[in-house]
Each structure stands twice: as structure tokens, then as C-alpha cells.
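Enquirer: Sequence first, then the predicted structure, then my questions.
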Amino acid sequence: MTTSVTHPAPRPAGDVADASAPEEISSHLKWPQRPPSVSLGDRRDSGPHIALGTNEPGIRALFQYRPETAHPLILLSEVLLCGESTLSRGDRELIAAYVSARNQCRFCFYTHAAFAAVRAPEGMTLVEQVCEDLDSAPVTAKLRALLRIAGTVQQDGRQVTGELVDAAREAGATDLEIHDTVLIAAAFCMYNRYVDGLATFAPEDPAVYAARARMTGGYVAVNGEQLPRAS
């Protein structure tokens, strides 16, 4: 029996407060006291390439360093992952985690794996199964087809074929869901390269990501302090 990642009810993209009640999100993030068992290559410990002036990890440090660019990036994440959609937030976070794993981006993978896991009854096990063997992972046919498209975008957008798109449609995906899957995958290739291209810090402690994943707000609500203040 296949399942999709469970999710809170979708909400308008402009609403920065998550519409889900706390009980709609798993109260126990199933993440062992180790990183997920997904190969991410060798760890980089050289430190950031530029002085970021903060101890925040990953993209959060970059948001603080350059709030003018943080603003559109946070808004894009809000719309793609938390905005109104027929795809659950959990499914969309899983697409983000899957692409980040394929790009071997530790910070983005750990972050969005946690966001997906906290919304799935199977927890982190589902994320690991999807990343390790998509063909046998216990997800719906539609989500599997969309993840195949996302994985192809991660390799080369030109390799997305009509057959892949037709397979997603036959599994029940709408054109908007296909559009958003491609954009999520493309955006996370950018985020992954942004985070790793400046050699930002990715903590290994699962509690760092679990705590963030339990926050019920969207990306604007959680990262609002990074947004430029009105003059």
C-alpha cells in the first residue's frame, strides 16, 4: 500500500502563519541520533569562504549577510513550499529534500528532510527510502512520477521528456503540480549551490533540524527577521 506524505490544509501564499494546528504535525520526529542514512559525499570543514559575521548555519547565515537577496528567496520558498497547492507541504518538502540529497547539499537536505519527516507518519524512514530507492519507496504513483521529474531537472532540465510528463499526468498530476515540481527542483539546485558555493556550516546534530521542523510557521514567519526592514 502506498501513501503520500500527510499534510496540513493548504493556505494562501500571502498568509505567513501556518494554518495547520500543532496536532496536525507529528509530535515525534523520527530521526535517529545520527544523520539520515543517505550518502552525501565527503564533509567540508574548511569554513565559509567569506566572513559572514554570524554563527548561523547554511542559508540562514547567508540571509543575514545579504538581506536584500534574502527577501525574494524567502518569498519564493514560501510560495513554493507553503503556499496554496494541491500538493501537500510534506510532499513539496520531500521534493526539496530529494533534490538536495542528489546535489549532496548537507544543510538543505537535513533541513528539508526534517520538514518532510515531521509531516509523514513514516517519519525520516520515508525520506531515506525515497532517496535510496525511489522505485520501491512507499509513496503514491503521482508523487513518484513528480519526484522522477524533479530528479531529472536536478541532472539536466533538457532531459525532462514528454514521456516523463505524460506519466505524471496519467498518475493524476495536474499541469500546475508539474510546473511547481520543476520550479522547486530548479530553485533547490540554486539554493544548494548557494549554500555550498560559499562553504557554509551544516551542523550534524539532528536536534538542530528537528527543532526547526517543529516550527509551525511558514518561511516568512520563521525567517522574518532576515527580511529587509521598510525604510
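Expert: Right, received. Where do you want to start?
Enquirer: C-alpha from now on. contacts and neighbour counts both.
Expert: Noted.
Enquirer: Other residues contacting stretch 169-178?
Expert: If you take C-alpha atoms under 8 Å, 6 or more residues apart in numbering as the criterion, stretch 169-178 is touched by 85-87, 141-142, 145-146, 165, 168.
Enquirer: one more time with 10 Å
Expert: 85-87, 92, 140-147, 149-150, 163-168, 180-184 (C-alpha atoms under 10 Å, 6 or more residues apart in numbering).
Enquirer: Buried among those? Make that a PyMOL selection.
Expert: To isolate the buried members of these in PyMOL, using 16 or more other C-alpha atoms under 10 Å:
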select buried, resi 85+87+92+140+141+142+143+144+145+146+147+149+150+164+165+167+168+180+181+182+183+184
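Enquirer: Pull out the buried residues from the longest helix along the chain.
Expert: The helix spanning the most residues in the chain, taking DSSP state H as the definition, is helix 175-197. Going by neighbour count (16+ other C-alpha under 10 Å), the buried part of helix 175-197 is 177-178, 180-189, 191-192, 194-196.
Enquirer: Excluding sequence neighbours, find me the nearest residue to Asp135.
Expert: Arg144 (7.5 Å; C-alpha to C-alpha, 6 or more residues apart in numbering).
Enquirer: wait, the one you found sits on Ser136?
Expert: Yes. At 9.5 Å, Arg144 and Ser136 qualify as touching, with contact defined as C-alpha atoms under 10 Å.
Enquirer: what sits in contact with each of those two?
Expert: With C-alpha under 10 Å, 6+ apart, Arg144 and Ser136 have common neighbours Val130.
Enquirer: contacting residues for Gln159?
Expert: By C-alpha under 10 Å, 6+ apart, Gln159 lies in contact with 149, 152-153.
Enquirer: another one to put next to it:
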Amino acid sequence: MPHIQFQNDLPGILGPMNFSPHTAEPMNALANALLQTDEGLSRGERELIATYVSSQNDCFFCQTIHGAVASEYLGDDDWSLVKAVKCDYEQTALSDKMKALLAIAGSVQKGGKHVTTEQVEAAKVQGATDREIHDTVLIAAAFCMFNRYVDGLATIAPQNPEVYRARAARVVEKGYSSEGKYTSEKIIS
């Protein structure tokens, strides 16, 4: 049960966003700026970073919704890649560059000062650009905030994966939106 009354039954971050539209708008703008671009990293890779950090923070809602979005972008219909990345990304078929960027993201999740020069250099050796390193750090930092927002208010998180699949398809089509009030229909449709 959420710590405060949202006056809605919306899951995860949608509950507090509906409760506070004036903060939802800039948070959605940030999510769109970070995740809805293919500059450098693909949208799927960006969502994978968000998923990994959210899993490290044990935020069920965020790791599940962003894992669903990553899967949608990456053609990972059974979510096997997303599950493997959350379990041990080093053992996946991801590129060495992406593995190096996930190492950086994992360090950011622990605290910004955990990122090392060696990690950054390793990412650069694997072909990561300064933009990709910058965006990885910012996505990881932002998702620490988003995860703490969701879990700090004890929001509800559906267990049915189909809820997340439906929402993922909408995000892929329309991005992250703060238009109007959130409704249950908008989540599932």
C-alpha cells in the first residue's frame, strides 16, 4: 500500500505523476531526452541501461517496465536478453562496448565516485564515445532518482507481465508522456 494517498490506483511512477502533474512534466521530459533518441546509443540500449540500474536498485516496477520497453526495441520477445543482463550481463552476447557501459552504469548506481578512470578508458577502447559515456552516467543517475521516487512512496506494481508489455508498446509508439491525467485505460492501451 502506498505511503500517501494518490487518489488513484495507478502503478509505479504513474501514481505519483498523476498526483503531481507539475513534477511529472519535467520528469517525463528528462525520460524522453535520455531514452527517446538514437544519438550514439540506440533506444533499446538506453532502456537496457535503465533496466539494469533499476534491477540493481531492486525497483520491481522500473526494471519490469523498462525491461519490457528494451525488449520491444531489441526484438527480445521472451525477455531472455533482459533477464540475462539483469542476472550477469558479462555472460550475454552484448557487445564489449555495451558491457563496458553497463559496468559504468553499475558503478553510478553505487555512487558517482565509484566510476573509475579505468572503466571509462575500457569503454573508450571498446568504441564508446564521450556522448555514450555521458548518457550512460546520466541515465544511471536519473534512474536511481526514479527508482527511489517509486519505491520511496511504496507505489503498487502489477505482477502481470502483460500490463508491462502493453505499456511498453505505447512507450515505443508515443514516448513518455505527461499529457493529461493518467488513467487505467492509458496504462493498458
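Expert: Structure's in. What do you need? Quick caveat, the model's predicted, so the values are computed rather than measured.
Enquirer: Three-state assignment for Glu128 of the first structure, please.
Expert: helix (DSSP: H, G, I helix; E, B strand; the rest coil).
Enquirer: what's near enough to touch the aligned partner of it in the second structure?
Expert: Matched to the second structure by TM-score structural alignment, Glu128 of the first structure sits across from Lys83. By C-alpha under 10 Å, 6+ apart, the contact list for Lys83 of the second structure reads 51-52, 55, 64, 67, 71, 89, 92.
Enquirer: for Thr161 of the first structure, same thing?
Expert: Thr161 of the first structure touches 149, 152, 167, counting by C-alpha under 10 Å, 6+ apart.
Enquirer: That one pairs with which position in the second structure?
Expert: Using TM-score structural alignment, Thr161 of the first structure sits opposite Thr116 in the second structure.
Enquirer: Okay, its match and Lys124 of the second structure: tell me how far apart.
Expert: Separation of Thr116 of the second structure from Lys124 of the second structure (C-alpha to C-alpha, to the nearest Å) stands at 13 Å.
Enquirer: Also His22 of the second structure?
Expert: Distance of His22 of the second structure to Lys124 of the second structure, given as C-alpha to C-alpha: 39 Å.
Enquirer: Kindly report the same for Ala141 of the second structure.
Expert: Ala141 of the second structure is 20 Å from Lys124 of the second structure, where distance means C-alpha to C-alpha.
Enquirer: Then Gln7 of the second structure?
Expert: Distance of Gln7 of the second structure to Lys124 of the second structure, computed by C-alpha to C-alpha: 48 Å.
Enquirer: Gly44 of the second structure now?
Expert: Counting by C-alpha to C-alpha, the gap from Gly44 of the second structure to Lys124 of the second structure is 20 Å.
Enquirer: More neighbours: which of the two?
Expert: Neighbours per residue (other C-alpha atoms under 10 Å) separate Gly44 of the second structure from Lys124, with Gly44 holding more: 23 against 17.
Enquirer: residue in the first structure matching that one?
Expert: Taking TM-score structural alignment, the alignment pairs Gly44 of the second structure with Gly90 from the first structure.
Enquirer: How about its match: what's its closest non-neighbour residue?
Expert: Ala116 (4.7 Å).
Enquirer: Tell me the counterpart of Gly15 of the second structure in the first structure.
Expert: Using TM-score structural alignment, Gly15 of the second structure sits opposite Ala61 in the first structure.
Enquirer: whoops, Thr155 of the second structure was the one
Expert: Using TM-score structural alignment to pair residues, one finds that Thr155 of the second structure aligns to Thr200 in the first structure.
Enquirer: neighbours around its match, how many?
Expert: By the measure other C-alpha under 10 Å, the count of residues near Thr200 of the first structure is 27.
Enquirer: Let me know whether it touches Pro57 as I believe.
Expert: Yes. If you go by C-alpha under 10 Å, Thr200 of the first structure and Pro57 touch, sitting 6.4 Å apart.
Enquirer: who touches both of these two?
Expert: Phe107.
Enquirer: can you tell me which residues contact the nearest residue to Leu10 of the second structure once chain neighbours are set aside?
Expert: Counting by C-alpha to C-alpha, 6+ apart, Ser184 is the residue found nearest to Leu10 of the second structure once chain neighbours are left out, at 6.6 Å. By C-alpha under 10 Å, 6+ apart, the contact set of Ser184 of the second structure is 8-11, 14.
Enquirer: try Gly106 of the second structure
Expert: 49, 52-54, 56-57, 100, 112, 114-115, 136-137, 140.
Enquirer: Can you tell me what it aligns to in the first structure?
Expert: Using TM-score structural alignment, the partner of Gly106 of the second structure in the first structure is Gly151.
Enquirer: quick check: angle from the helix or strand its match falls within to helix 175-197?
Expert: Counting by DSSP states H and E, the element that carries Gly151 of the first structure is helix 141-155. Per axes from the mean of the first three to the mean of the last three C-alpha atoms, to 10 degrees, the angle that helix 141-155 of the first structure makes with helix 175-197 is 40 degrees.
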